[in-house]
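Engineer: how would this look folded up:
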Amino acid sequence: MSERELTLLVEGRVELRGLIPRGSNAAFLVRVSRGDDSVYAVYKPEAGERPLFDFEPGLHRRERAAYLLSEHLGWGIVPPTVIREDPPLGVGSLQWFVECDFREHYFTLYADSPETHRRLLQIALFDCVANNTDRKSGHVLRGHDGRVWGIDHGLCFSAGFKLRTVIWDFAGEAIPGTLLEGIAGLAETVPQDVAELLDDAEVTALQRRVRRLLHDGVLPVDPTGMRYPWPLV
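Structural biologist: Below you'll find the model as predicted:
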């Protein structure tokens, strides 16, 4: 993504356009404008979060941490995401809105588009590193330009192992060497801008997960068949 896009998210005026339906937490489609330039984004205010027993309030920080982690890896999985204090409903995350065909999602991409499989495997690995608790099929989008994205990362980075995902088609497969090389540095050092959005136990757990992936060299298998989010899409 370009500097223009990040500048819009950081500096643009935020105008609520409507509530995005069917989410567990409140999420809004917003128009972000700066001068004559504008774009749509998804705004997730902390004030709209449903209380959770296993995650502290402030899921927007995890949305931002996932974006930063993706950028540090050079994988570009997560659309540009910033934290803003000044939108209409208070502090929350703003994420670039992916223009796409919403009839497509992980299940359709895996079944109908074999050329996306390497990207989908990469997203599966990212979710293992980030400990994604909520990778629904509808959280995988293909933009109109053909690029495949992952969205909705508010339930990531727990210190306890909580992986829940629909992406089990690559379970047990060897992780490509280039991807292992990409995550290797995280075993020793988590980038500061990611670490400061998490607590110490979560940072340590991220490093532990990476070491396990490097040791095993394969994507994990779910022997229970229970590690799925709900609903699936």
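
Engineer: From here on, just use CA atoms for contacts and neighbour counts.
Structural biologist: Will do.

Engineer: Buried residues in the lengthiest strand in the chain, which are they?
Structural biologist: Looking across the chain with DSSP state E, the single longest strand is strand 37-45. Residues Ser38, Val39, Tyr40, Ala41, Val42, Tyr43, Lys44, Pro45 are the ones in strand 37-45 that count as buried (16 or more other C-alpha atoms under 10 Å).

Engineer: What are the contacting residues of it?
Structural biologist: Applying C-alpha atoms under 8 Å, 6 or more residues apart in numbering, the contact partners of strand 37-45 are 8-9, 12, 25-33, 60, 89-97.

Engineer: And stretch 221-233, end to end?
Structural biologist: In stretch 221-233, first residue to last residue: 21 Å (C-alpha to C-alpha, to the nearest Å).

Engineer: Work out the gap between the longest strand of the chain and the centre of the chain.
Structural biologist: How far strand 37-45 lies from its chain's middle: 16 Å, per C-alpha atoms, centre = their mean, to the nearest Å.

Engineer: where exactly do the helices run in the chain?
Structural biologist: For the chain, the helices defined by DSSP state H cover 3-11, 59-73, 106-112, 117-130, 177-184, 192-195, 200-216.

Engineer: Give me the residues contacting the longest one.
Structural biologist: I take that to be helix 200-216. Contacts with helix 200-216, where a contact means C-alpha under 8 Å, 6+ apart, come from 128-131, 157-160, 180, 183-184, 186-190, 195, 219.

Engineer: quick check: angle from it to helix 177-184?
Structural biologist: With axes from the mean of the first three to the mean of the last three C-alpha atoms, to 10 degrees as the basis, helix 200-216 and helix 177-184 are set at 150 degrees to each other.

Engineer: tell me the contacts of the most centrally placed residue in the chain?
Structural biologist: The centroid of the chain falls nearest to His153 when counting by C-alpha atoms, centre = their mean (3.7 Å). His153 sits next to Arg62, Glu63, Ala66, Asn132, Asp134 when contact means C-alpha under 8 Å, 6+ apart.

Engineer: compare with the first, here's sequence two:
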Amino acid sequence: MTSSDLCATLDESDALRLLRGGQFQLEGRLVDASNTTLRARLTLDGVTARCVYKPVRGERPLWDFPDGTLAGREVSAYLVSQATGWGLVPPTVLRDGPLGPGACQLWIDEPDDAEALVGFVPSDQLPPRWFPVAGARDEDGTAYALAHADDPRLAALAVLDAVINNADRKGGHVLRGPDDRVYGVDHGVSFHVEEKLRTVLWGWAGRPLPAEAVEVLRRLAGAVAGPLGAELAEHLTTAEIAELAGRVDRLVEQGRFPLPPQDWPAMPWPPI
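Structural biologist: Below you'll find the predicted structure:
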């Protein structure tokens, strides 16, 4: 069975069981990643799927995030995503592996015919119901727009990013699964106590949140104060969890998508 098959057929509990207990077979390294990021096969009881394995020992030190905490932030993003009910982050666990403890996340294979939801398009060819969020020019001076679709799945991801204070939502971190779901990946630089939201999904900036999102956030507030908060305490500090709760409360109170920051770069680099 391929990893694509598993993405479509493996339920959440079975995926987590495989991620936690599967036997590793490393396949190679993703060379474009800034930290050590490996692709591997996991096998358990005759079931096999690919995963992304990010060992703690391969995390590059950052000036604004404590050393050795990125893997736990990846898991925390998954836990918050599951608490919303949106299922936007692939199943992710913290476990031991060939290079020691690290984040282990189910690999998402994008179908060959999957349409991009984020990207650069010629400025005069912006697709219907797409938001331009930044401008650029190629070597010949042709104008392009960095843009994304006005898609409710992306809007939910934008809300999740605001909640977890994601400092690195690149276009390449938005995936289309074979089940036509949208997934967000690479959340190691999230949950900072200072505002660091940096994303390409600014199309809804300042607009009212969907009513459904407000209800989700209200439920999430209760979860953070209860069992979710206890789970997050295994990976985040007390201050980080308190700031998470504060961001949720502010989003509910304001009822709008956040605006780009004025004292922090609003876009990740590279954006895709």
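
Engineer: quick one: TM-score?
Structural biologist: The TM-score (TM-score structural alignment, normalised by the length of the first structure) is 0.92; 232 aligned residues with a C-alpha RMSD of 2.2 Å.

Engineer: rewinding a little: quick one: which of the contacts of His153 of the first structure is most hemmed in?
Structural biologist: Ala66 (31 neighbours; other C-alpha atoms under 10 Å).

Engineer: Compute the first-to-last residue distance for stretch 44-59 of the first structure.
Structural biologist: One end of stretch 44-59 of the first structure to the other measures 9 Å (C-alpha to C-alpha).

Engineer: I misspoke; the intended subject was stretch 23-41 of the second structure.
Structural biologist: 8 Å.

Engineer: Next: stretch 110-128 of the second structure.
Structural biologist: 23 Å.

Engineer: Ok, stretch 96-105 of the second structure next?
Structural biologist: In terms of C-alpha to C-alpha, the two terminal residues of stretch 96-105 of the second structure are separated by 13 Å.

Engineer: what ranges do the strands span in the stretch 1-150 of the second structure?
Structural biologist: 23-29, 38-44, 47-55, 92-95, 102-106, 118-122, 130-137, 143-149 (DSSP state E, counting those that start in this stretch).

Engineer: Give me whichever of those is most buried.
Structural biologist: Comparing these by mean neighbour count (mean count of other C-alpha atoms under 10 Å), strand 102-106 comes out on top with a mean of 27.

Engineer: From the rest of the structure, what touches that strand?
Structural biologist: So strand 102-106 of the second structure is in contact with 15, 19, 49-56, 71-72, 74-75, 90-96, going by C-alpha under 8 Å, 6+ apart.

Engineer: 6 Å instead, please
Structural biologist: Identification of contacts with strand 102-106 of the second structure by C-alpha atoms under 6 Å, 6 or more residues apart in numbering yields 51-56, 71, 90-95.

Engineer: for stretch 40-59 of the second structure, the distance to its chain's centre please.
Structural biologist: That offset, for stretch 40-59 of the second structure, works out to 18 Å (C-alpha atoms, centre = their mean).

Engineer: Give the aligned range of that stretch in the first structure.
Structural biologist: On the first structure, the counterpart of stretch 40-59 of the second structure by TM-score structural alignment is residues 30-49.

Engineer: Same check on stretch 17-28 of the second structure?
Structural biologist: With TM-score structural alignment as the criterion, stretch 17-28 of the second structure aligns to 7-18.

Engineer: quick one: that stretch to chain centroid distance?
Structural biologist: 20 Å.

Engineer: repeat for stretch 228-236 of the second structure
Structural biologist: 18 Å.

Engineer: what sits up against that stretch?
Structural biologist: So stretch 228-236 of the second structure is contacted by Gly72, Ser76 (C-alpha under 6 Å, 6+ apart).

Engineer: about what we covered before: redo the helices of the first structure as JSON lines? Include distance to Thr224 of the first structure.
Structural biologist: JSON lines is the format used below for the helices of the first structure (distance: least, C-alpha to C-alpha, whole Å):
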{"stretch": "helix 3-11", "distance to Thr224 of the first structure": "41"}
{"stretch": "helix 59-73", "distance to Thr224 of the first structure": "27"}
{"stretch": "helix 106-112", "distance to Thr224 of the first structure": "21"}
{"stretch": "helix 117-130", "distance to Thr224 of the first structure": "17"}
{"stretch": "helix 177-184", "distance to Thr224 of the first structure": "26"}
{"stretch": "helix 192-195", "distance to Thr224 of the first structure": "31"}
{"stretch": "helix 200-216", "distance to Thr224 of the first structure": "19"}
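
Engineer: now for those, which one comes closest to Val140 of the first structure?
Structural biologist: For Val140 of the first structure, the closest of these is helix 106-112, at 5.4 Å, according to C-alpha to C-alpha.

Engineer: And that closest one, what does it pack against?
Structural biologist: If contacts are counted by 3 or more C-alpha pairs under 6 Å, 6 or more residues apart in numbering; DSSP states H and E, helix 106-112 of the first structure sits against no helix or strand.
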